[in-house]
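Engineer: I would like the atomic coordinates for the input below:
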Amino acid sequence: MINFRLLVGLILLLSGGLFINAGQAAETQEHATRTANVDARRIIDADREPGNWIAHGRTYDEQRFSPLDSINRETVPRMGFAWQQDMASTRGLEATPIVVDGVMYTTSTWSRVTALDARSGEVLWQFDPEVDRAWGKKLCCDVVNRGVAVWKGRVYFGTLDGYLIALDAATGDLVWRVDTLINRDAWYSITGAPRIVKGKVIIGNGGAEFQVRGYISAFDAESGDLDWRFYTVPGGPEGPFEHPELEAAAATWDKNSDWTGVGGTAWDSMAYDPDLDLLYIGTGNGSPWPQYVRSPEGGDNLYLASILALRPDTGRLVWHYQTVPGDAWDFTATQHIILADLEIEGELRKVLLQAPKNGFFYVIDRASGELISAENYVFANWASEIDIKTGRPVLTGLADFSDQERYVFPSAAGGHNWQPMAFSPDTGLVYIPARDAGWVHNIAGDKWFTYGVKNVAELSEGQDIPPLSGYLKAWDPVAQSLAWEIPMPNIWNGGVLATAGGLVFHGTATGHLLVIDDRSGEVLKDLFLGTGVIAPPMTYDVDGEQYVALMAGWGGPAFNTLGGDEALLQYNNAGRLIAFKLDGIEVPKPDRIAARGPFPEPPESDASAEVVEQGRQLYVMFCGGCHGMYGSTPMLPDLRRLSKQKHTLFNDIVLGGALEPLGMSSFAAELNEQQASAIQAYVISLAREAFASQGAATEPTP
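Structural biologist: Here you go, the predicted structure:
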């Protein structure tokens, strides 16, 4: 019998232009069948093979709970480093690795896929879809990817530039590649992991901040053919309506608005109930954010910020629940959805659990869409409560920024964002990576979204505003109350894993993997990685050895959440896949970063205050998502540190694409020279503030 890893290594070494003989082909196919033969029955029966992690949330219900218990409250002090693999990234890593029969599949930045030996971390094959680096400007939140799906010998994933790709699970060879985009000129993207239900690969798209229309697509897993597509918002007030649900939705939009048919992208959460045969999908915000711009006459603006229950065979809507009718604050419902059976008032209920951005934790009957309960799990001032009879929020008026600035809680980053929570059937608790943070919404006239800077004390007057903080919260979904919480020094931390060992695993921005008692909240083990974490941990078993693995690499929309003690301020943000086991060793740390030095003296600028303000608005729209809203980020160039020579080349870079090979796209299609100059004026104003705050500085060599 030919050694499979040797065979794959030879294939990769000789590269794709050569053919292997029939015997080798049969060997490869046998291994593909043995290691990646995942189907619906296998996912439904996942608890029968707890050593594997064969779907995004391990199971269709997305509970992210593992029955493995070798690593438990008693043994966890022995937990340590097992192996690591470099992911060739210094930006955000968000994927949940999939493990099937000893082989691990994961993604990294720019939608690259890697297959590894789950015992050792040895790379078996890699696939780079070669995403055009110019696509980076079409992303709100870093060049991230949340993982793959595996089905019947193939690996499926989406790319930043909107393709859905199927690979041979044994070799990494391309099987098919389809375009998911309805308009390649629009600023669409894919960052979420696909799910596979009844032989259909389900995928959504991102881009609601950038004037795109949301939809969910289902492709045949075998052929790549499009089976159905559900649009989340009507294309216009008078149609045409691609499916009947859109005609009802159109009645909830201002018929005279130019913005109908924009937003509602389904960029992350999905879950599936095989008994009810319902696929649950969360949808996103409108574009622009302010409803008074998007739909001046009001209306619920369906199906923005909603949970949709669809038939996976047809894509037809069975029920919907809208968490934020007429959303104006980027309060998406794209956050993690968990399915569970809970005893509520003496009755066992099939429920759907979600902690979306808006700060309220929802328990919903997943058969009917009936709201059972909703309570705020973080501070929220936009609504006082969710009316159980109507299912609608009771607005306070404190978040209405149509005529003045408002300090709104939660922020546009949400009380909880994409980072997965976990549910333990042993404790009945949901573990939520949460945050208390606000956002100043303003009336500056931004047509995409808003971001304000003002004295928040003035805007907070009369309100009991909590301090900025991140948390890991253990939430009782039946009692709708907090069981325990652990404050975090940063608001942008990782996802969560719960296990039958009585443990909860949670990575942090400060570079720690915390292992916590699931009932008491006591930290039982603290492993310092030296690399910040935003991804969720997962666990698997090979040859009787339990491992816990996670992607370590801080990023995403975290550029404006620096608290001063993040790992990447001390160590290089070296993206790694790290695995742990009992009786492991100390975790290797990445190299320490070189001191950044003082801010250079910026060039003079005679731009007026009006031009600087125009530049601020344009900067927020086109630059802040990567370079930080205030110019500060350790992951991409801090524009406050541009040398005088770079400032002379500013338009060549921004409009001419001089640095496009490095991922800095040309914005010539979006900006003219006057607008680029206004952005430069704003950058110079930020640089002058930073330079003045430190005193005299030495000009670095350009």
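Engineer: From here on, just use CA atoms for contacts and neighbour counts.
Structural biologist: OK.
Engineer: contacting residues around the most centrally placed residue in the chain?
Structural biologist: Geometric centre of the chain, nearest residue: Trp418, 4.4 Å, by C-alpha atoms, centre = their mean. For Trp418, the contacting residues are 268-269, 334-336, taking C-alpha atoms under 8 Å, 6 or more residues apart in numbering as the criterion.
Engineer: quick check, nearest of the residues you listed to Arg146?
Structural biologist: Asp268 (8.6 Å; C-alpha to C-alpha).
Engineer: Doesn't that closest one belong to a helix?
Structural biologist: No. Asp268: not assigned to a helix; according to DSSP: H, G, I helix; E, B strand; the rest coil it is coil.
Engineer: do you know how far the residue nearest to the centre of the chain is from Gly224?
Structural biologist: From Trp418 across to Gly224, the span is 27 Å (C-alpha to C-alpha, to the nearest Å).
Engineer: do Arg154 as well
Structural biologist: Counting by C-alpha to C-alpha, the separation of Arg154 from Gly224 is 12 Å.
Engineer: between these two, which one's more packed in?
Structural biologist: Applying other C-alpha atoms under 10 Å to Arg154 and Gly224 shows that Arg154 carries more neighbours, namely 25 against 19.
Engineer: follow-up on the earlier one: so can I have JSON lines of the contacts of Trp418 showing neighbour count?
Structural biologist: Shown next, in JSON lines, are those (neighbours: other C-alpha atoms under 10 Å):
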{"residue": "Asp268", "neighbour count": "25"}
{"residue": "Ser269", "neighbour count": "25"}
{"residue": "Thr334", "neighbour count": "27"}
{"residue": "Gln335", "neighbour count": "28"}
{"residue": "His336", "neighbour count": "26"}
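Engineer: And this one, please, so the two structures can be compared:
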Amino acid sequence: MVKTVQRHSRRVIAVSLVAILLGCNSTSRQENDAARKPEPWEQQLDDASNGDDWPAFGRTYGEQHYSPLTDINLDNVKDLGLVWSVDLPPGNPATGPIEVGGTVYLASGYSVVRAIDVETGKVKWTYDPKAPEASGIRLRQGWGSRGIAYWNHKVITATQDGRLIALDENSGQPVWSVQTLPDGAPMFISGPPWVFDGKVIIGNAGSDESAVRGFVTAFDADSGRPLWKFFTVPGNPANGFEDAAQEMAAKTWSGDWWKYGGGGSVWNAITYDKANDQILIGTGNGAPWNHKIRSMGKGDNLFVCSIVALDAKTGKYKWHYQVNPGESWDFNAAMDMELADLVIGGKPRQVVMTAPKNGFFYVIDRKDGKLISAEPFVDVTWAKGIDIKSGRPIENPGVRYESGKTTFRPTPLGAHSWMPMAYNPRTKLTYIPAIDLQATFDDTGITRENFEFAGGMGLSPGVGYSIDAGGKSVTGWLIAWDPVAQKARWKLPMETHGNGGIMTTAGQLVFQGRPDGGFSAYDATNGKRVWNFDARAGVVAPPISYRHKGRQYVTVVAGIGTSVGLFGPMFAQYGIDYRTQARRVLTFAIGGKEQLPPRTPYRAIAFNDPDFKLDPALAERGEGIFGGRCAVCHGTGAIAGGTAPDLRGSAAVADADTFRQIVKEGALVANGMPQFGEFRPDQIEALRHYLRSRAAILRSGKPDDAVGSAHKSGE
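Structural biologist: Model prediction:
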């Protein structure tokens, strides 16, 4: 025994000496890291990986939402069938799952993470971070997680209240947890974290509603230790600037912008460009939206509505491209960004491609941020085009609502929302879930002196912001876009907008879900629908595909959630209800034969309210409160779209005391209903009166003028 210990001690000493000698060697730790062979899960994050796993939101660093697998293809997709499903409880189901080593992971609701065995559909473990209870005022914005990440045997999730949590892949127990937001800041997290080079990066949101200054933070993926932080807009110059980029950006602002936060939230899009070891972040709108208020109508306001490249190791600024200088329409650049190597003009180019809210498809050189091309992929009326030399939009006269009111296309919902597009390197096409609507803005009577951050937009209460179809019969498209030629190769009209995120495969397929409950596969070359499955629930989430033990699978989460719920009137035809809609994880493979239970059609029924007598003025006041605080979850005109209950049928509205307990006292915070403790009794009564008036219209059976439109306003 003694000899064994002595031999062991000598080995330890020898190993220690080798380590010391290596440390003194000229070979750096970074070079050693680069020389080591990546772990299998790490290899799968590379764009050239074989596609056995789907370990990140877009599968790989390049965010292409593309699977190189071909076992499911045009020839046999007709035999694709359900192999298992897992029912989920109430809460946001519009989330992107991942898969590693035969386990599917997803974060539904308020970042409740589940691990599911691919072969059996059995839930291995569940972790609930209790985010609603921890969120406070942060619960008022956002709907839960849109996705998660994986690094070194850890599943990493972010919560509404700002925590970043790493869970052990086998047990679901926390390995580390860190709060990413400042104390009391009116921010929240709904986007997925992204992993790269041993790090995890996360942004946040909130600039639609509050005085928020955007930023991203990188942490050590194994320990949660903070590594670097980058602000997307400058702070108060009197406090000094964090870096040279902030000092540069401050020159593009006017007035006391820092009192309004500035905005620029990185609430969704982040991409790791491994070839150039840089992080690309897509920034959000200004806070408030109205440029005349936040910056006196002057300056480009860097870095709102921009793609910003940061050194991946240090977080230092490298370059930027601003999509909308001095933006004033919520045309943020936070939609997903795909990387590709394209031949343009006979020369190979490393590019980043994005289809942001403003309706133009951008191809940008990712080495230096120079614009290569930009063309509209939907009907655009706010600008004539993009000047290639300057990279700036050629705005149409009056679009900045100089006279108080303007109507334009597309809308703050975006020509493309957070539901990701996908790029197929084989077809060399990008597939976009496009939206074609128009908006009207009006800031009549709003000044810097009377502006309040209720609704956060800087538009007139009650009538300041509306969205409609603008006379068009088609409001949604699936578009196959050629990024080199900058034109559509095919377009498939959809019954409505708000269609699901996209995945494309080497099997020449494009997968996408729809609010009507269809989950379909299309021929990637011509748009022909080649397979359809009745998911018995709307499908917004992006699908994924992977291979386990030689069998290719497709997984998607069914159910309506996130901001899609604002458009309840437009989705009324589908009978989507928060309480009764199915929320399920669906997994398919060739030969699957499982069946889902039938769907029970939902029809809204108004609560009984025999004593109601309409006070038009009180109802109008309540409409303003509802539009600014409630509609984004409970739907335009209180016609819910699945994100929250339809209040026209809620008995709680009929009882004044119950309604007060829920709205002012926070009785249902644990269920995701935020507390509005600042509401005065007269405001609560106005809100309740409006909801009673909406229920009365439903009871009457008369046509509802809210159906087919969407509107958001604030008091």
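Engineer: And the TM-score between these chains?
Structural biologist: After superposition, the two chains reach a TM-score of 0.87 (TM-score structural alignment, normalised by the length of the first structure), with 652 aligned residues with a C-alpha RMSD of 2.7 Å.
Engineer: mind checking what the residue nearest to the centre of the first structure lines up with in the second structure?
Structural biologist: Applying TM-score structural alignment, one finds that Trp418 of the first structure aligns to Trp418 in the second structure.
Engineer: next one: Tyr619 of the first structure
Structural biologist: Using TM-score structural alignment, Tyr619 of the first structure pairs with Phe626 in the second structure.
Engineer: Its match reaches Leu687, doesn't it?
Structural biologist: Yes. Look at Phe626 of the second structure against Leu687 with C-alpha atoms under 8 Å: they come within range, at 6.4 Å.
Engineer: The longest helix belonging to the first structure packs against which elements?
Structural biologist: Scanning the first structure for the longest helix, with DSSP state H as the assignment, gives helix 673-694. Counting by 3 or more C-alpha pairs under 8 Å, 6 or more residues apart in numbering; DSSP states H and E, the packing neighbours recorded for helix 673-694 of the first structure are helix 609-622, helix 650-654.
Engineer: mind listing what's buried in the first one?
Structural biologist: Yep, that's helix 609-622 of the first structure we're talking about. Of all the residues in helix 609-622 of the first structure, those buried under the rule 16 or more other C-alpha atoms under 10 Å are 611-622.
Engineer: And stretch 355-369 of the first structure, by the same measure?
Structural biologist: By neighbour count on 16+ other C-alpha under 10 Å, the buried set for stretch 355-369 of the first structure is 355-367, 369.
Engineer: And stretch 143-152 of the second structure, by the same measure?
Structural biologist: Buried, per 16+ other C-alpha under 10 Å, within stretch 143-152 of the second structure: 143-151.
Engineer: need those in TSV with distance to Phe57 of the second structure and secondary structure, can you?
Structural biologist: Conversion of those to TSV gives the following (distance: C-alpha to C-alpha, whole Å; DSSP: H, G, I helix; E, B strand; the rest coil):
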residue	distance to Phe57 of the second structure	secondary structure
Trp143	18	coil
Gly144	15	coil
Ser145	12	coil
Arg146	9	coil
Gly147	6	strand
Ile148	7	coil
Ala149	7	strand
Tyr150	9	strand
Trp151	12	strand
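Engineer: Throw those into a markdown table and include distance to Gln552 of the second structure, thanks.
Structural biologist: What follows is these, written out as a markdown table (distance: C-alpha to C-alpha, whole Å):
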| residue | distance to Gln552 of the second structure |
| --- | --- |
| Trp143 | 31 |
| Gly144 | 29 |
| Ser145 | 26 |
| Arg146 | 24 |
| Gly147 | 22 |
| Ile148 | 21 |
| Ala149 | 21 |
| Tyr150 | 20 |
| Trp151 | 23 |
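Engineer: aligned partner of Asp534 of the second structure in the first structure?
Structural biologist: Checking TM-score structural alignment: Asp534 of the second structure goes with Phe528.
Engineer: and that match, how many residues sit next to it?
Structural biologist: Per other C-alpha under 10 Å, the neighbour tally for Phe528 of the first structure reads 19.
Engineer: Repeat that for Asn560 of the first structure.
Structural biologist: So Asn560 of the first structure, with other C-alpha under 10 Å, has 17 neighbours.
Engineer: Now do the same contact list for it.
Structural biologist: Asn560 of the first structure sits next to 628-630, 632-633 when contact means C-alpha under 8 Å, 6+ apart.
Engineer: is it true that Trp135 of the first structure touches Ser666?
Structural biologist: No. Under the criterion of C-alpha under 8 Å, Trp135 of the first structure is not in contact with Ser666, lying 10.0 Å apart.
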